[in-house]
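In: Fold the following for me, if possible:
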Amino acid sequence: MANTSTRTLRLLSLLQTHRYWPGEELAERLGVSARTLRRDIDRLRELGYPVEAQRGVDGGYQLAAGAALPPLVIDDEEAVALAVGLQAAAESPVEGIAEASVRVLAKVVQVMLARLRRRVEALRAMTVPVDWGGRPAAAVDPDGLTVVALACRDAERLRFSYTAADGRRADRHVEPHRLVCLDRRWYLVAYDLTRQDWRTFRLDRLTAPEGGGGRFAPRELPAADAAEFVRAGVNGLVRPYRVEAVVAAPAGGVRERIGRWGAVEEVDEGRCRIVMAADDLNWPIMALGSLGAEFTVVEPPELVERLGEWSSRFGRAVRASR
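Out: Reported below is the predicted structural model:
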């Protein structure tokens, strides 16, 4: 059996992982009796951790909100993931999150072990953020994002007001499943209790989310995962432009570079065809240009015209720079 200090840290880590733990399950995970578990809970309370207990047959424990944020217990992999995630959040579309992310990142890196700090610095040095110049990031309220994330984690029903693409506003009552960030937008995948079907909601169109609507048993999502469900829905939307081009490069390399923005199929050993749906023609031009290979536009004609405009502009820039 682990010593008391190690077991207490393990208990704290488990309490921070889930909102609520049944007492019997928590004791089993720690390999201790219910009596020993109660003593360990009391020890955490003495250290300032606000652990709440629910008595009865279905009793259990949960880590409540306190007057101050207590120290968190995270392992090496979680520490590196936290630092890398904060770096990404510094360029996030969530309003007001960038400055806070930078402050927290500085605190985390400062107390990291040297070997972990080297891993974070290597990831930061070798990672290049990409902006394809398309639509701007959709701003999301960070408080609302937190409410939705907690509801997903704790399998609690959620209520909010939602504005559809046509401007109609309605109150929604859902069983939240997962949050997905795709193409600089946040989406909530949830089971809509009113419409009795799975739906995808853009978080920038969602207001006043309220959790605590009761627990539910998770349903089976009709897709391999939440990201695939969102991607299928987004690709199914009607967009102004269907872009098709033949690229003089192997399909594998093209798929690796820009496959997430379109369907890539092999034409022959040295050529492939890519099909994309776009709201704006500028980002397909940048995507195709980033491949470093010759390509021919099949459609639409507007893309050929836009390419001509870019070519003329770049040509003038080259002549002016000589």
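In: Only C-alpha atoms from now on, for both contacts and neighbour counts.
Out: Will do.
In: Spit out the contact partners of V120.
Out: By CA atoms under 8 Å, 6 or more residues apart in numbering, the contact set of V120 is 80, 83-84.
In: Reformat the residues you listed as CSV; add neighbour count and distance to G253.
Out: Putting the contacts of V120 into CSV (neighbours: other CA atoms under 10 Å; distance: CA to CA, whole Å) gives the following:
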residue, neighbour count, distance to G253
V80, 22, 29
A83, 26, 30
V84, 17, 26
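In: Pick the one among the residues you listed closest to A320.
Out: V84 (41.4 Å; CA to CA).
In: For the contacts of V120, give me a markdown table that also has distance to F229.
Out: A markdown table is the format used below for the contacts of V120 (distance: CA to CA, whole Å):
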| residue | distance to F229 |
| --- | --- |
| V80 | 29 |
| A83 | 28 |
| V84 | 26 |
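In: Can you flag which of those residues belong to helices?
Out: If you go by DSSP state H, those have 80, 83-84 in helices.
In: please give me the structure for this one as well, since I'd like to look at both together:
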Amino acid sequence: MLETSARLLRLLSLLQSRTDWTGAELAGRLQVGLRTVRRDIDRLRELGYPVDATPGVAGGYRLGPGAALPPLLLDDEEAVAVAISLRTAATGSVAGLEEGALRALAKLRQVLPSRLRHRVSAFQAATVPLAGAAAPAVGADLLADLAAACRDRRRQRLRYRGRDGVTEREVEPHRLVHTPWRWYLLAWDTGKDDWRTFRVDRIEGPLSLPGARFTPRPLPQDDVAAYVSRSITSAPYRYQARILFHAPLAAVAPRTSPGAGRLEAVDAHTCRFLAGSDSLDDLAVYVATKGFDFEVLEPPELVPVLRALSDRLSRAAGPEER
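Out: This is a model prediction of the structure:
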């Protein structure tokens, strides 16, 4: 059995990891009785942690927003610094930290006082990123709300800008997946009765209040990133391309993006690239600049576009020096 101080930290961690807990669930996780759980909840409240309780058979505990930042964790300056850092990481400027930053930001926002939220928002409003290429803007608050919905397994109603305009979609959020340029939400669409991949920059915020809990469904495949990559590259584009690169997959993979298309190994020396696009010119430039010999398997319309691109590049390069 954990000592009191260690048990309090464990209890606090549990309350931060999920929105709602019953007393029996907490007692089971901590391996103590319900009376001990109630005493520990009272100790957390004395330390300044806003733990809300709901009476009754279906009641339980949740960590709510407080009037002041709970002690023993972060002071105001540290809290602002952490929130700003998490926002920066969540937007993809720090590679490899996006998912962890979203989880941490969702926890911090539960207890961040309003005065500190204003300071963080002021920083975000006054900061202009210098990007090398245009990327869809996605708010950190929207990402954090979606991450919380995935974590808490709560249904969410989205206003989504698709090909047919803005539509209302009720979904069961499961995972957030990101590429270097875009964020995607993998969710079960209750109206379509199927899995759907939503571009987060096309979701209109702020989100509505989270809905009822849902029981997680079996994911369409174990590799969620591979599934989303297949979904976004085989969308109903005008052209579907199949390119055979005369190079091993390990050599081609670092020069391609999962958001642009997917690679399949053919043998030790070749790989196949599958991608969709509404522009043959974009496809031609993308595959021609990978730095490997290739041949077009589909579509046949891409071949004359590549010939025209080759002629244009030859003219731009000028005559060969003798």
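In: hmm, back to that, closest one of the contacts of V120 of structure 1 to Y187 of structure 1?
Out: Scanning the contacts of V120 of structure 1 for proximity to Y187 of structure 1, where the rule is CA to CA, the winner is V84, at 21.4 Å.
In: Next up, the contacts around that closest one.
Out: Neighbours of V84 of structure 1 in contact, by CA under 8 Å, 6+ apart: 120, 123-124.
In: just those now: which is nearest R38 of structure 1?
Out: Among those, V120 lies closest to R38 of structure 1 (CA to CA), at 38.2 Å.
In: where does the closest one fall, helix, sheet strand or coil?
Out: Under the three-state scheme (DSSP: H, G, I helix; E, B strand; the rest coil), V120 of structure 1 adopts helix.
In: Let me know the distance separating it from R103 of structure 1.
Out: As judged by CA to CA, to the nearest Å, V120 of structure 1 and R103 of structure 1 stand 16 Å apart.
In: Report the contact partners of the equivalent of D201 of structure 2 over in structure 1.
Out: Using TM-score structural alignment as the criterion, D201 of structure 2 maps onto D204 of structure 1. Contact partners of D204 of structure 1, counting by CA under 8 Å, 6+ apart, are 138-141, 185-186.
In: Kindly reformat those as a markdown table containing distance to V111 of structure 1.
Out: Output for the contacts of D204 of structure 1, formatted as a markdown table (distance: CA to CA, whole Å):
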| residue | distance to V111 of structure 1 |
| --- | --- |
| A138 | 33 |
| A139 | 32 |
| V140 | 30 |
| D141 | 30 |
| R185 | 32 |
| W186 | 31 |
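In: Can you find the partner of R184 of structure 1 in structure 2?
Out: Residue correspondence, TM-score structural alignment: R184 of structure 1 in this structure matches W181 in structure 2.
In: and for the longest helix seen in structure 1, what are the contacting residues?
Out: In structure 1, with assignment by DSSP H, the single longest helix is helix 301-321. Outside helix 301-321 of structure 1, the residues within contact range by CA under 8 Å, 6+ apart are 243, 281-282, 285, 297.
In: Counting only helices, which of these make the cut?
Out: Counting by DSSP H, the contacts of helix 301-321 of structure 1 place 282, 285 in helices.
In: And the contacts of helix 301-321 of structure 1, which two are furthest apart?
Out: N282 and V297 (13.9 Å).
In: ok, and what's touching the host helix or strand of A208 of structure 1?
Out: In this structure, A208 of structure 1 sits in strand 206-210 according to DSSP states H and E. Outside strand 206-210 of structure 1, the residues that touch it by CA under 8 Å, 6+ apart are 144, 147-148, 158-163.
In: Narrow those to those in helices?
Out: Judged by DSSP H, helices contain the following of the contacts of strand 206-210 of structure 1: 144, 147-148.
In: Who wins on neighbours among the residues you listed?
Out: Highest neighbour count within these, by other CA atoms under 10 Å: V148, with 25 neighbours.
In: how close does the equivalent of that residue over in structure 2 sit to P136 of structure 2?
Out: By TM-score structural alignment, V148 of structure 1 lines up with L146 in structure 2. Distance from L146 of structure 2 to P136 of structure 2, counting by CA to CA: 17 Å.
In: Could you identify the helix or strand that succeeds the host helix or strand of R103 of structure 2?
Out: Using DSSP H and E, R103 of structure 2 sits within helix 98-111. With elements assigned by DSSP H and E, the helix or strand that comes after helix 98-111 of structure 2 is helix 114-126.
In: hang on, the earlier thing: among the contacts of strand 206-210 of structure 1, which one sits closest to R271 of structure 1?
Out: T163 (43.1 Å).
In: Which of the helices or strands spans L44 of structure 2?
Out: helix 34-46.
In: Now do that helix: distance to the chain's middle.
Out: Centroid displacement of helix 34-46 of structure 2 relative to its chain, using CA atoms, centre = their mean, to the nearest Å, is 35 Å.
In: Enumerate every residue touching the aligned partner of A249 of structure 1 in structure 2.
Out: By TM-score structural alignment, A249 of structure 1 lines up with A247 in structure 2. Counting by CA under 8 Å, 6+ apart, A247 of structure 2 touches 269-271, 292-293.
In: Repeat that for C152 of structure 1.
Out: C152 of structure 1 is in contact with 176-179, counting by CA under 8 Å, 6+ apart.
In: Please convert these to JSON lines, extending it with neighbour count and secondary structure.
Out: Converted to JSON lines, these look like this (neighbours: other CA atoms under 10 Å; DSSP: H, G, I helix; E, B strand; the rest coil):
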{"residue": "P176", "neighbour count": "30", "secondary structure": "strand"}
{"residue": "H177", "neighbour count": "25", "secondary structure": "strand"}
{"residue": "R178", "neighbour count": "19", "secondary structure": "strand"}
{"residue": "L179", "neighbour count": "23", "secondary structure": "strand"}
